[in-house]
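Enquirer: sequence first, predicted coordinates after that:
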Amino acid sequence: MKVGILADRLNRPRTGIGNYTYNLIKELDSIDPIQNEIFLINYELNDLFPNLNKIIVPNPLKNIIEKSFYIWHLYLQSKLKKTNFGIDIIHSPENATPFLKIKPKKIITVHDITPFLFPGSFSSLTLFRYRLLFRRTLKTADKIISDSYNTKRDLINYFNVPDEKISVVHLGIDEKFRVLDVNTVDRIREKYSLNYPFILYVGTLEPRKNIPTLIKAFCEIKNKNSIHKLVIAGKKGWKYKDIFNMIDELHLRDEIIFTDYVPYEDLPGLYNAADLFVYPSLYEGFGFPPLEAMACGCPVITSNSSSLPEVVGDAGLMFDPYNYLELKLKICDILTNSHLRDDLVKKGLKRVADFSWNKCSRETIKIYQEVYCQKNII
């Protein structure tokens, strides 16, 4: 069985989908490479995964148009309609490509349907691309992988995708996220000048992440003379100005610290340094940060929406994301109850053992084999 994976995400700074693509390929490279031959399809050669086969389809507009990788996908699909490049299955690790009927059997991974539920969080170009291509992508795929049962339900409810066409494969977390030694954590504290106890949030500053609810809950806690500060780690996304306006109105400028984007290698130390991690997001296709925090021994509070209960299970506290007073009570419970805190830390460390990239890759291979066998029967 020869599987081609669209690997153009490896050319760009890695975020969510890029991390998924990288870790999936990394594990596939180490699992039975003889029986399952992996080909990376890209528009340029890079130094990653030197042992894997490469299919390079040059991007004719790379040096002319910024973000021309969208156009490259169109160009690639025109090629795939004419030839299969010697592969049996093609796997696209992201939602909206490819959308044409092509010669190899086609598998796509759908992480979420955020552009349809929260269009204000995306550029007009991204929304146009999704609205134009996504439904056709779902229709022409031979199999769909979703990160969570919640995303599977969304695909069934919003797009009428047949249940049997979707397989759920939970993602993994990087082994870098673990309990660290005191000296390592102290270096991160010093780097970011965090010489005080703090509550942590990690994620983009945008409406879907529901940061104002966290700020209002934190304000209630400060009114009770809490010694904790709130650290918000993440880059500015869309419509973030309301967050700063609220902070000024509540006179919390000195109590809330914004680190901006934190490099991936610093995140484990940041989670380790925090007394509590809060993730108030309204919608997630999977939700890495709560798992990352738990892997670092940090107790977690997260909203009871979308996929988050499925991911966190009973290892974290849940709250209604529209009820900041409920969140306030949950925060106070953890900060004042050492037995509860210790119990959540213990449950969190146990919970993350269920989410590994090796497990994710092995389950993905089973789907490749299923689609390949269907092809041969036909």
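Expert: Ah, there it is.
Enquirer: going forward, measure contacts and count neighbours with C-alpha atoms only.
Expert: Noted.
Enquirer: helices and strands around whichever strand or helix holds residue 91, which ones?
Expert: With elements taken from DSSP states H and E, the one containing residue 91 is strand 89-92. Contact here means 3 or more Cα pairs under 8 Å, 6 or more residues apart in numbering; DSSP states H and E; on that basis strand 89-92 packs against strand 2-6, strand 105-110, helix 357-377.
Enquirer: residue 282: which of these is closest?
Expert: strand 105-110 (18.4 Å; Cα to Cα).
Enquirer: and that closest one with strand 2-6, angle?
Expert: 40 degrees (axes from the mean of the first three to the mean of the last three Cα atoms, to 10 degrees).
Enquirer: elements contacting strand 105-110?
Expert: strand 89-92, strand 143-146, helix 357-377.
Enquirer: how are the strands of the chain distributed by residue range?
Expert: Taking DSSP state E as the criterion, the chain contains strands spanning 2-6, 37-42, 53-56, 89-92, 105-110, 143-146, 166-168, 198-202, 229-233, 256-260, 276-279, 300-303, 317-319.
Enquirer: also this one, for the comparison:
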Amino acid sequence: MTLAINARFLTQPVSGVQRYAHELLGALDTLLDTDPALAGRIGPVTAFTPRLPEVMPAWSRIALACRPGASGHVWEQTQLATAARDTRLLSLGNSGPLRHRDHIVAFHDTHLWDMPEAYDWRYRAWHKALRGPLARRAAHVLCVSDHARRALSERLNLPQARVTIVPNAADHIARHLADPTVCARYGLQAGGYLLTVGNASPNKNVARLVAAHRRLEAPPVLVVVGGAVPGMAAARGLSADVAHRFLGRVPDVDLANLMRHARGFVFPSLHEGFGIPPLEAMALGVPVAAAWSGALPDVLGASPVWFDPEDVDDIARGMRALLDQTGAMRARSVALGLAQSARFGWAQSARRLAEVILTPRAA
């Protein structure tokens, strides 16, 4: 067989969907490089992109081919559909050519239906029209968690048996070396701030988090990392002050080190199909307070302090509980977090993906 990959994600800003594609394909490339028999069964693998990315992926088994022409979804429906017409196609980012029938496509969540106001109308209209037919015509459908599988099955009118979980992971965060200068470079003190990560979407619930933080007595600074994402609506009413720092996008190595030096990590998201950032924090030994919502309880396990993300007072209570942890409580939270994050790994997700790639389309 041969395999084509929809690599449009290489030309997009990195959020959770793009992180999934980057890390999963990197792990698949390593797997193919270390398992010649598997590589022989899958055959040649080519990733197609509308233009060359600014940073080239360090793949050895996956070839990269540029097919210029249109852009965005039009490119997927035209240039990509033509380039991949005689191969099995893998799309990991919620979209792909509608008329390709030997297609493995990943959907990450049901945010479009759960919180439509988080998207601009063009994105919302296109994806609502696309995803149902795309899922029903696909050879295989992937998702990232059991919660996402249940929700997608309901929204897309698919039997759960047709949806395979190939989860996210967080072990990529540990490859970034420790940098003791990161706090000084951002004007912070090690252990003197709470950290959250999220784009500007209302779904990330940063406005409520800031409001809850303001209700705390003498809290550490709240640091927010994340930027705008194409197609997403922006939250309103957020502004920086002495107690609230909005850093925008930062390099991955800086994010890893900002996590390492944080007093705690807070994740107030209203809906998540998985939730990579709090799992990353747990993998680095950072205590977490998180929203009891979506896939987060299943993914994060017993480590976090939980709160209701729609209740500002309860978010404040969760942050205070995180800040007030004794040494023993903090050590227990860290140990549970490390153990929970170790349940996920990009290598094991890549092997599960390879099994799906080799599975024929169901009759």
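Expert: Alright, I've got the coordinates. Worth saying up front: this structure is predicted, and the values here are computed from it rather than measured.
Enquirer: how close does residue 3 of the first structure sit to residue 321 of the first structure?
Expert: Using Cα to Cα, to the nearest Å, residue 3 of the first structure is found at 41 Å from residue 321 of the first structure.
Enquirer: ok, now residue 22 of the first structure?
Expert: From residue 22 of the first structure to residue 321 of the first structure the distance is 32 Å (Cα to Cα).
Enquirer: and those two? Which one has more around it.
Expert: A direct count of neighbours by other Cα atoms under 10 Å for residue 22 of the first structure and residue 321 places residue 321 higher, at 22 against 18.
Enquirer: ok, now which ones touch the more buried one?
Expert: By Cα atoms under 8 Å, 6 or more residues apart in numbering, residue 321 of the first structure lies in contact with 210, 213, 280-282, 303-305, 327.
Enquirer: in the second structure, what residue corresponds to residue 319 of the first structure?
Expert: In the second structure, residue 319 of the first structure lines up with residue 307, judged by TM-score structural alignment.
Enquirer: is it true that that match touches residue 313?
Expert: No. Contact criterion Cα atoms under 8 Å: residue 307 of the second structure and residue 313 do not qualify, at 9.3 Å.
Enquirer: which one's more surrounded, the two?
Expert: Higher neighbour count among residue 307 of the second structure and residue 313: residue 307, with 22 against 19, using other Cα under 10 Å.
Enquirer: leaving out chain neighbours, which residue sits closest to that one?
Expert: In this structure, residue 307 of the second structure finds its nearest non-sequential neighbour in residue 291, 5.1 Å apart by Cα to Cα, 6 or more residues apart in numbering.
Enquirer: what about the one you found, how many neighbours?
Expert: Around residue 291 of the second structure there are 26 residues (other Cα under 10 Å).
Enquirer: what residue in the first structure is paired with it?
Expert: So, by TM-score structural alignment, residue 291 of the second structure is matched to residue 303.
Enquirer: what sits against that match?
Expert: Per Cα under 8 Å, 6+ apart, neighbours of residue 303 of the first structure: 279-282, 309, 318-321.
Enquirer: most surrounded residue in the residues you listed?
Expert: residue 280 (27 neighbours).
Enquirer: ignoring the adjacent residues along the chain, who's closest to that one?
Expert: residue 303 (5.0 Å).
Enquirer: do the same with residue 335 of the second structure
Expert: residue 285 is the one closest to residue 335 of the second structure (Cα to Cα, 6+ apart), at 7.5 Å.
Enquirer: what of residue 62 of the second structure?
Expert: With Cα to Cα, 6+ apart, the residue lying closest to residue 62 of the second structure is residue 45, at 5.2 Å.
Enquirer: residue 113 of the second structure too?
Expert: In space, residue 113 of the second structure is closest to residue 155, 7.8 Å off (Cα to Cα, 6+ apart).
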